[in-house]
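>>> this one's sequence-less:
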């Protein structure tokens, strides 16, 4: 079975051991790069993160020990191994991990670092496109809104948004060819804190 034919996995909830392994900043960066760009070698990752292939190879093996990544079946050689992140959703908030202080800390480090990386990618994109005047030339959807919703209405909207994203991800996941680029897809929908006007009177 090739990497393009691997079956979909149910959402994996990371345990404390996997979260601890992932809490190393370079390992999380490697894991995130494999998630966003697909299979890579230790050498290609080393060029991107500015480390030696020996360093990235070590961290790849550590990630593999916890089933966070795996070798690409039938691809590469003994000297040039290819690694990939298995498909499927991953939940970083683990009830099992939150039982201990060490588990809580690892969870916090992983989640904060993950979203810090995503935020830095967004800021880098905004800086690179700061001189683009025509929105038609900007291949991005950047929009914010505020809505007054009940919890039931929120879950209805969240399901609809999630379904649209899943549809397009599955439809075009393995697409290659001219004009194809990888896009980061984010959906940040969360309740705002209560606004106490008495504090500002």
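Nice, I can see it. Note that the structure is predicted; figures quoted are calculated from it, not measured.

>>> from here on, contacts and neighbour counts on C-alpha atoms
Will do.

>>> name the helices or strands packed onto the top helix by length along the chain?
Assignment by DSSP state H gives helix 101-128 as the longest helix of the chain. Applying 3 or more C-alpha pairs under 8 Å, 6 or more residues apart in numbering; DSSP states H and E, one finds that helix 101-128 contacts helix 16-22, helix 25-37.

>>> return the set of buried residues in the first one.
Of all the residues in helix 16-22, those buried under the rule 16 or more other C-alpha atoms under 10 Å are 16, 18, 19, 20, 21, 22.

>>> how about the helices of the protein, start to end?
Going by DSSP H, the chain shows helices at 16-22, 25-37, 42-49, 53-65, 101-128, 151-172.

>>> what about the fifth one, distance to the chain center?
The chain centroid and the centroid of helix 101-128 are separated by 10 Å, computed with C-alpha atoms, centre = their mean, to the nearest Å.

>>> that helix vs helix 25-37, what angle?
With axes from the mean of the first three to the mean of the last three C-alpha atoms, to 10 degrees applied, the angle from helix 101-128 to helix 25-37 works out at 60 degrees.

>>> may I see the buried residues of helix 101-128?
103, 104, 105, 106, 107, 108, 109, 110, 111, 113, 114, 118.

>>> residues touching residue 138, list them.
Neighbouring residues of residue 138 by C-alpha atoms under 8 Å, 6 or more residues apart in numbering: 129, 132.

>>> structure two is appended below for comparative analysis:
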């Protein structure tokens, strides 16, 4: 049986530490590109190294990121995102107003970055893409009519497929390997009421 890295739900302190657009971007870059230094992250986002170091320390204080063991110097530290899934809480009526505001900031920024990456993928120049990487992606949308129980079943099936793929390819490297993003979205649509004219 495969041992999955544990899933973490963010507590209010970690959620507040992450509730800054630049910190969400840092967290996302460490997920996407692997370990980075304050200098390399600063170059990627157009900030100063000093500002980046401040935000990295704030994230590390809540174990959202960690220093890479055995890498770096006293002047140049390497940072990484711990392995495992992060469960982002959506704004919830049981939250305090400040926690709800933090959840809104974090989820809005994560989804803004996801949309930005999707649009960059859709609008990229085909001539800049190696031939073997053209047309290997997929974007699929469909509409279904489900009960809440059926949606739970579909969610479990999709989660199992994603976990199997992650297990199969975790830690893979090589000249033909590229970082890819795998998205699975399943959510209910707002209900609408229609009125008929008599």
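Right, received. Where do you want to start? Predicted model, so just to flag it, every value in this text is computed and none were measured.

>>> one step back: of all the buried residues of helix 16-22 of structure 1, which comes closest to residue 172 of structure 1?
When the buried residues of helix 16-22 of structure 1 are ranked by distance to residue 172 of structure 1 (C-alpha to C-alpha), residue 22 comes first, at 28.2 Å.

>>> trace that closest one over to structure 2, please.
Counting by TM-score structural alignment, residue 22 of structure 1 lines up with residue 18 in structure 2.

>>> residue 60 of structure 1 is in contact with residue 41, isn't it?
No. Residue 60 of structure 1 is beyond contact range of residue 41, at 9.2 Å (criterion: C-alpha atoms under 8 Å).

>>> next, show the common contact partners of those two.
With C-alpha under 8 Å, 6+ apart as the test, residue 60 of structure 1 and residue 41 both reach residue 83.

>>> so what does residue 65 of structure 1 match up with in structure 2?
Per TM-score structural alignment, residue 65 of structure 1 is aligned with residue 61.

>>> sorry, back to before: structure 2: matching residues for the longest helix of structure 1?
So helix 101-128 of structure 1 sits over residues 97-124 in structure 2, by TM-score structural alignment.

>>> from residue 19 of structure 2, how far off is residue 103 of structure 2?
7 Å (C-alpha to C-alpha, to the nearest Å).

>>> let me fix that, I meant to ask about residue 52 of structure 2.
15 Å.

>>> ditto for residue 179 of structure 2
Counting by C-alpha to C-alpha - residue 179 of structure 2 and residue 19 of structure 2 are separated by 26 Å.

>>> and these two? Which one has more around it.
residue 19 (21 against 10; other C-alpha atoms under 10 Å).

>>> is that one in contact with residue 98, as I believe?
No. Applying C-alpha under 8 Å, one finds residue 19 of structure 2 not in contact with residue 98, separated by 10.5 Å.

>>> for the residue in structure 1 that residue 169 of structure 2 lines up against, the count of nearby residues, please.
By TM-score structural alignment, residue 169 of structure 2 lines up with residue 172 in structure 1. By other C-alpha under 10 Å, the residues close to residue 172 of structure 1 number 10.

>>> relative to residue 158 of structure 1, how far out is residue 172 of structure 1?
21 Å.

>>> right, so of the helices of structure 1, which gets closest to residue 85 of structure 1?
Across the helices of structure 1, closest to residue 85 of structure 1 is helix 25-37 (C-alpha to C-alpha), at 5.8 Å.

>>> show me what residue 146 of structure 2 aligns to in structure 1.
So residue 146 of structure 2 corresponds to residue 149, using TM-score structural alignment.
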